[in-house]
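> Test case, fold it:
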Amino acid sequence: MAGKKRGGCGLLVLVVVVALLGVGYYKAKHGSSTEPPSGADTGGGSGRYVALADSYTSAPRTGHAAGSPAGCDRSDNNYPHLVAAKLKPAQFADVSCSGATTADLTGSQSTHNGTNPPQLDAVAAATTLVTLGIGGNDVGFIALAPSCVTSHRDAAPCHDRLTTGGHDQLADRIDAVAGKVGAVLDRIHAKAPKARVVVVGYPTVLPDGDGCWPALPVGSGDVAYLRDALKHLDDVLQEKAKSHSAGYADTAGPSKGHDVCTGSDTRWIEGLVPTSAAAPLHPNARGEAGMATAVESVVS
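Model prediction:
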């Protein structure tokens, strides 16, 4: 009886958190755009660095708000800002935005507070470096959360629902991202033929093994299923980078052992109830610093 009560509380916490926190996964809409950012003068060397991405890059709540619109929830200590501080380009434009999909790279994105112009508008012929972190919202991982939570440690409701009949719907969504990312990379190269382009993978969110139910009330079967799906997405991103003349920054490897189930002084990805400044299920400042190091190792 006590165990069932704990599981029920965990379920309630997850559903409430996911329902209320649109910060990282606000559903994009398309509307009118405004002028794209010209790029801040960093007072450093040469070149122009542009960061295109979603909330795993914008890093909601990890630092002070940076740029506009406010609804993109960019922090001034996210990995693009850290990379720019290291490389010191003459210009730097972080146009990452919470909730962004690949469609928001070419179309404007309405957020809960303002409209982000098409992210690719920030890329021009003078651009010398582009980082691209996108795809998670195309797959819709966060939308799965309410249907994955369970009061049974070994249950796998998401896996059972999404693989009915032996066909993996989540794998299909990830495979569909491949073509979209490839097309985006082609657009970047066309707009900035001299730019170095780096695709940034997603960090490790879930641990090896069965997870940490009920702190994260996802059954062991779905922990394995979602962990494998995230790896599949990273594999797709890495393959597209290789086949479209781009570098790849692996953040999954360095973040292994720093997942949501690790201690508050170790984790790079916060759990449902963050213990440091970050959005739930998003990188914290430690995670953004680790991602910055991964990017720097590719571009340096």
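> CA atoms for contacts and neighbours, from now on please.
Noted.
> how many neighbours does the nearest residue to T204 once chain neighbours are set aside have?
Spatially, and ignoring its direct neighbours in sequence, T204 is nearest to A252 (4.7 Å; C-alpha to C-alpha, 6 or more residues apart in numbering). The tally of other residues near A252 (other C-alpha atoms under 10 Å) stands at 21.
> Quick one: residues contacting H189.
Counting by C-alpha atoms under 8 Å, 6 or more residues apart in numbering, H189 makes contact with A195.
> Go again with 10 Å.
H189 sits next to 123-125, 130, 195-197, 244-246 when contact means C-alpha atoms under 10 Å, 6 or more residues apart in numbering.
> Quick one: buried ones out of these?
By neighbour count, with 16 or more other C-alpha atoms under 10 Å, those hold 123-124, 130, 195-197, 244, 246 as buried.
> Any chance of those in a markdown table with distance to D175 as columns?
Shown next, in a markdown table, are the buried ones among the contacts of H189 (distance: C-alpha to C-alpha, whole Å):
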| residue | distance to D175 |
| --- | --- |
| V123 | 26 |
| A124 | 29 |
| V130 | 23 |
| A195 | 27 |
| R196 | 25 |
| V197 | 21 |
| H244 | 16 |
| A246 | 19 |
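> Distance check, E296 against Y248.
According to C-alpha to C-alpha, to the nearest Å, E296 and Y248 sit 11 Å apart.
> Neighbour count: those two, which is higher?
A count of neighbours by other C-alpha under 10 Å puts Y248 above the other of E296 and Y248, at 24 against 17.
> Just to check, D154 is in contact with G209?
No. With contact defined as C-alpha atoms under 10 Å, D154 does not count as touching G209 (11.8 Å).
> Contacts only, for the residue nearest the centre of the chain.
Centroid-nearest residue in the chain: Y56, 3.0 Å away (criterion: C-alpha atoms, centre = their mean). Y56 makes contacts with 24, 74, 78-79, 96-99, 133-134, 136, 201-203, 269, 279, 281-284, 287-288, 291, as judged by C-alpha under 10 Å, 6+ apart.
> can you do 7 Å?
282-283 (C-alpha atoms under 7 Å, 6 or more residues apart in numbering).
> Am I right that it is in a helix?
Yes. Assessed by DSSP: H, G, I helix; E, B strand; the rest coil, Y56 belongs to a helix.
> which of the buried ones among the contacts of H189 sit farthest apart?
Within these, A124 and H244 form the most distant pair, 18.4 Å apart (C-alpha to C-alpha).
> ok so, going back, looking at the contacts of H189, which is nearest G263?
Using C-alpha to C-alpha, the contacts of H189 come closest to G263 at V130, 33.2 Å.
> Within the helices and strands, which one has the closest one?
Secondary structure from DSSP states H and E places V130 in strand 129-133.
> Tell me the first helix or strand C-terminal of that strand.
Counting by DSSP H and E, what follows strand 129-133 is helix 136-139.
> Another for comparison:
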Amino acid sequence: MRRAASVLVVAALLLAGCSDPPKSKLDRSGAVPRGASYVALGDSYAAGPRLGPSSGAVGCEQTQGNYPHRLAERLGLDLTDVTCGGATTADLAGSQTPPNGEPVPPQLDALGADTDLVTIGIGGNDGKVFAELMTTCVGKAVEDRAGAPCTAEGAPFRVKAERHLAKLPGRMADVLAAIAERAPKARIVVVGYPAAFPESGTCALLPLARGDYPFARDYISRVNDALAAAADQAGATYVDVWAATDGHDICATDPWIAGLIPAQPALEYHPYAQEQTVVTDLLVAELA
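Alright, predicted model coming up:
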């Protein structure tokens, strides 16, 4: 009897080993059907400032020309867009007060048990690093055009940026867990940032000091690395916008990101319509 029981246990273990491993609750690889409930979360690179008629809360700079609206139109989705310029990972669970606007509810409040799809583009604003790069660092460049006044080893801005980069993977992991808890059946797509800064060279439309250019490009690349790692850990989908936009930075011959003086409708240092079209195409390819 004891030997027979042992044989049964071994057989059960072998059968268990042959079965497929359980999939993550966030593993959604199928197409998103028309009419699906879609919630868009994120900051200004998702909100699409000045790319069309306003579609969000006052001060959020959200427009109908952003990729959430384009994606919803192309796939026939029921969109709830709560993207807001200046948003950080902390603003997803807490109220945000955009410039010249009233407090807006936490973005995560838009999620529910019936949410089918969530896109999220966030992280670059944590610690106001990107804002300081394009304001404080631009100001310091006036006094030291050839140096690296903002990003030299030990410079306060660089120390701050490194600190927030180190915290970002954990913050994004918490964000994705919170999304999964509030929208348990939703497919979650993390949208990366474009290659806004050139691989080499400088230009008047991006008035940083020459030595600060490399760190600016590296900063966005490392933010994307953190987003991709968090998405992979959570079983969410990561969409690589960097690879699709590299070579169309602010200083490029054919820029998809506006510089200090936009050449077409866009907020300075933010995407043109072409970049949002590219992001939409990437999402359609992933979801259709």
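> TM-score of the superposition?
The TM-score (TM-score structural alignment, normalised by the length of the second structure) is 0.82; 250 aligned residues with a C-alpha RMSD of 1.8 Å.
> returning to what we had before: in the second structure, what sits opposite the residue nearest to T204 of the first structure in the alignment?
Correspondence of A252 of the first structure to the second structure, assessed by TM-score structural alignment: W242.
> give the contact list for that match.
192-195.
> Which residues are in contact with V198 of the first structure?
130-132, 246-249.
> Show me what it lines up with in the second structure.
By TM-score structural alignment, V198 of the first structure lines up with V189.
> For that match, which three-state class applies?
Applying three-state DSSP: V189 of the second structure is strand.
> how much space between it and V239 of the second structure?
7 Å.
> hmm, back to that, give me the mean distance between the strand holding V130 of the first structure and the second structure.
Comparison of strand 129-133 of the first structure with the second structure after fitting gives an average deviation of 0.4 Å (mean C-alpha distance after the TM-score superposition for the first structure).
> Need the counterpart of C148 of the first structure in the second structure.
In the second structure, C148 of the first structure lands on C137 (TM-score structural alignment).
> distance of its match from D218 of the second structure?
15 Å.
> Next: I120 of the second structure.
To D218 of the second structure, I120 of the second structure is 21 Å away according to C-alpha to C-alpha.
> just T202 of the second structure next, same as before
From T202 of the second structure to D218 of the second structure the distance is 15 Å (C-alpha to C-alpha).
> Comparing the two, which shows the higher neighbour count?
More crowded of T202 of the second structure and D218, by other C-alpha under 10 Å: T202, with 18 against 14.
> Map that one across to the first structure for me.
Under the alignment (TM-score structural alignment), T202 of the second structure pairs with G211 in the first structure.
> Surely Y238 of the second structure is in a helix?
No. Read with three-state DSSP, Y238 of the second structure is strand and lies in no helix.
> List the buried residues of stretch 120-135 of the second structure.
Under 16+ other C-alpha under 10 Å, the buried positions of stretch 120-135 of the second structure are 120-130, 132-134.
> Let's have those residues in a markdown table, adding distance to R171 of the second structure.
As requested, those are exported to a markdown table (distance: C-alpha to C-alpha, whole Å):
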| residue | distance to R171 of the second structure |
| --- | --- |
| I120 | 13 |
| G121 | 13 |
| I122 | 10 |
| G123 | 9 |
| G124 | 12 |
| N125 | 13 |
| D126 | 10 |
| G127 | 12 |
| K128 | 15 |
| V129 | 15 |
| F130 | 17 |
| E132 | 20 |
| L133 | 21 |
| M134 | 23 |
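> wait, which of these is closest to L51 of the second structure?
G121 (17.2 Å).
> pretty sure that closest one is touching I188, no?
No. Using C-alpha atoms under 7 Å, G121 of the second structure is not in contact with I188, being 11.1 Å away.
> okay, and the common contacts of these two?
Shared contacts of G121 of the second structure and I188 (C-alpha under 7 Å, 6+ apart): none.
> still on that earlier bit, so the match of A252 of the first structure, which of the three states?
Three-state call for W242 of the second structure (three-state DSSP): helix.
> what's the spacing between it and V39 of the second structure?
23 Å.
> Which parts of the first structure are helices?
Taking DSSP state H to define them, one finds helices in the first structure at 2-20, 55-58, 79-87, 103-106, 136-139, 141-148, 157-162, 169-191, 220-243, 252-255, 285-299.
> The second structure: which residue goes with G290 of the first structure?
By TM-score structural alignment, G290 of the first structure lines up with V278.
> Can you get me a residue count around its match?
With other C-alpha under 10 Å as criterion, V278 of the second structure counts 16.
> same question, V13 of the first structure
17.
> so who does the residue nearest to it when sequence neighbours are not counted touch?
Once flanking residues are discounted, V13 of the first structure sits nearest to L272: 7.8 Å by C-alpha to C-alpha, 6+ apart. Counting by C-alpha under 7 Å, 6+ apart, L272 of the first structure touches 14, 17, 280-281.
> State the distance from whatever residue of the second structure lines up with L272 of the first structure to G147 of the second structure.
Under the alignment (TM-score structural alignment), L272 of the first structure maps onto L260 of the second structure. Noted for L260 of the second structure: a distance of 20 Å to G147 of the second structure, by C-alpha to C-alpha.
> G192 of the second structure too?
Taking C-alpha to C-alpha, one finds G192 of the second structure at 29 Å from G147 of the second structure.
> just D232 of the second structure next, same as before
Note on D232 of the second structure: its distance to G147 of the second structure, by C-alpha to C-alpha, is 38 Å.
> For P194 of the second structure, see how far away the equivalent of D138 of the first structure over in the second structure is.
Counting by TM-score structural alignment, D138 of the first structure corresponds to D126 in the second structure. From D126 of the second structure across to P194 of the second structure, the span is 17 Å (C-alpha to C-alpha).
> Same check on G170 of the second structure?
22 Å.
> neighbour-wise, which of these two wins?
The neighbour comparison of G170 of the second structure against P194 (other C-alpha under 10 Å) goes to P194, with 26 against 14.
> which non-adjacent residue is nearest that one?
W242 (4.3 Å).
> Is it correct that Q274 of the second structure is in contact with W256?
Yes. With contacts counted by C-alpha under 7 Å, Q274 of the second structure reaches W256, the gap being 5.9 Å.
> out of these two, which sits in the busier spot?
W256 (25 against 13).
> Can you name the residues that contact the more buried one?
By C-alpha under 7 Å, 6+ apart, the neighbours of W256 of the second structure are 248-249, 271-272, 274-275.
> please redo it, this time with the cut-off set to 6 Å
Shown in contact with W256 of the second structure (C-alpha atoms under 6 Å, 6 or more residues apart in numbering): 248, 272, 274-275.
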